[in-house]
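**Q** Sequence plus predicted model, see below.
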Amino acid sequence: MTQTYPDIAVFDLDYTIWPTYADTNISPPISYDEKNKHLVDTYGYTVGLFPDVIRIFEDLQKHDVTIVTASRTWAPEIAADMVAKFGLNKYIKGSEWGERSKKGHIKDLLKKLGYKNGDGLKIVLFDDEGRNKEVRTMGVDFVYLDSSHGVTWKDYQDYLNGKVK
């Protein structure tokens, strides 16, 4: 089966790449526990990435796909700290965060990446909130995820193999 890679893969953060809300559940300062591969906040709350995130990011990077994030977080500084401490900055080429629609996030990400619009680009959004399927009106593929396990290798492979749009 031939896999079709997007030009740009957009990932939500909360309950898509990690199992928590950055803006309500995390209390800075945050440290990274190298041994256990998770973050620890000031109260000892721990959070790790969903298991397949790094594998997916590495595969996308190997296939020259631009990886970006879009999140409705009220605490972008905490999200940025989490992304950095998880070492995700080496994969992510841009982020748009704030309390607005994913359509707005994606439009602004395209501008930041130097595109006038998304015409001709194959773009996908991986997200755990069904309301964000509105991005389909922009020609963006939408992969709806189960928030209990975030993005999985199976979700990703199903998308690449044309089983999800």
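**A** Sure, I can see it. Residues are numbered from 1 along each chain as shown.
**Q** Please count neighbours and contacts with C-alpha atoms only from this point.
**A** Will do.
**Q** Which residue ranges of this structure form strands?
**A** Taking DSSP state E, the strands of the chain run over residues 8-11, 31-33, 38-40, 46-48, 66-71, 92-97, 123-127, 141-144.
**Q** chain center to the second one, what's the gap?
**A** Think strand 31-33. 21 Å (C-alpha atoms, centre = their mean, to the nearest Å).
**Q** How about it, which residues are buried there?
**A** 31, 32 (16 or more other C-alpha atoms under 10 Å).
**Q** also this one, for the comparison:
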Amino acid sequence: MPRKLTFPTSSSSLSLASSSGGTPITPTFSTTPSSLSFSTLPSSTNSPFPRLDLPASLSDPSLPFPRLIVFDLDYTLWPFWVDTHVTPPLKINPTHTGATDRTGEEFAFYDEVPEILAVLPYLNSPNKIKLGVASRTSAPSLARELLKGIHIPPTASFADEDGNNNNNHITSKKSSSSATKKKVAIDVFDGGLEIYPGSKIKHFEALQKRTGIRFEDMLFFDDEARNRETERLGLTMKLVMDGVTWEEVGKGVELWRSRRHGG
């Protein structure tokens, strides 16, 4: 049965699954924009972002990583169906963390997604991981508008106190303007955006042609089991039930490694 988006009458932030392995909790969408909160818990000493509490599978850049990580949008990066729950026009909020539609409802990413999109590309430094989108929504222009309006935090926010990570893969805040500025969410997906109705086989064939990356080097996060059909191309799909979190990303990377590298 399709899940329904519910808006509680009282303001509360989105519930999160613990990135350190807690039991996932079904997110509920708030009537007020959720604030970004970044963990300061210690991670592995091998992590390129020591101030983040990353899952163990993501903390060692010497381990293999996918070259392209692709995300679905609805109920994967954000907790709603953009083509049925959002009533245009959209008004981006002043903090660029979400938007309000014509009915006054507010829409944003799942809480951990901005942090994930900011940091994930650099976990395999110096080999940047490309990010992409594969969505079958029937409202592609509305989805793109929301992606253009939301900003994600600068990667330098997650470096150590000197503005550098342990492995010197991120330059200082003073010398790297790109690392210290917020980015428009749509610009993070340098692997490409395939947003239109139809089988996601077509989406991935387009992503492969654009990037030249082998399907075997791709990891895909989606909330619908029917999209496992994409695995016949050779990629790995991780099914997520309550949105993308660090815990889910870690499990996805572990799954990809087990299939591609036997570990």
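**A** Sure thing, it's come through. What you see is a predicted model, and the numbers here were worked out from it, not measured in a lab.
**Q** sorry, back to before: dump the strands of structure 1 to TSV, plus distance to residue 25 of structure 1.
**A** Shown next, in TSV, are the strands of structure 1 (distance: least, C-alpha to C-alpha, whole Å):
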stretch	distance to residue 25 of structure 1
strand 8-11	20
strand 31-33	15
strand 38-40	11
strand 46-48	10
strand 66-71	15
strand 92-97	17
strand 123-127	19
strand 141-144	23
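**Q** out of those strands, nearest to residue 19 of structure 1?
**A** strand 46-48 (7.0 Å; C-alpha to C-alpha).
**Q** which bit of structure 2 covers the closest one?
**A** With TM-score structural alignment applied, strand 46-48 of structure 1 matches the range 106-108 in structure 2.
**Q** Check the gap between residue 98 of structure 2 and residue 228 of structure 2 for me.
**A** 30 Å (C-alpha to C-alpha, to the nearest Å).
**Q** Between the two, tell me which one has more neighbours.
**A** residue 98 (22 against 18; other C-alpha atoms under 10 Å).
**Q** and the more buried one, what does it touch?
**A** 33, 92, 106, 107, 108, 109, 146, 149, 150 (C-alpha atoms under 8 Å, 6 or more residues apart in numbering).
**Q** mapped onto structure 1, which of those residues hold?
**A** Among the contacts of residue 98 of structure 2, the contacts conserved in structure 1 (both residues aligned by TM-score structural alignment, their matches' C-alpha atoms under 8 Å) are 92, 106, 107, 108, 109, 150.
**Q** any chance of those in JSON lines, with distance to residue 122 of structure 2 too?
**A** What follows is these, written out as JSON lines (distance: C-alpha to C-alpha, whole Å):
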{"residue": "92", "distance to residue 122 of structure 2": "28"}
{"residue": "106", "distance to residue 122 of structure 2": "30"}
{"residue": "107", "distance to residue 122 of structure 2": "27"}
{"residue": "108", "distance to residue 122 of structure 2": "23"}
{"residue": "109", "distance to residue 122 of structure 2": "20"}
{"residue": "150", "distance to residue 122 of structure 2": "20"}
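**Q** And the residues you listed, which is closest to residue 60 of structure 2?
**A** residue 109 (26.7 Å).
**Q** Helices of structure 1, start to end?
**A** 22-25, 53-62, 76-85, 102-112, 153-160 (DSSP state H).
**Q** Please tabulate these in CSV, including the columns distance to residue 137 of structure 1.
**A** Converted to CSV, the helices of structure 1 look like this (distance: least, C-alpha to C-alpha, whole Å):
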stretch, distance to residue 137 of structure 1
helix 22-25, 28
helix 53-62, 24
helix 76-85, 26
helix 102-112, 9
helix 153-160, 18
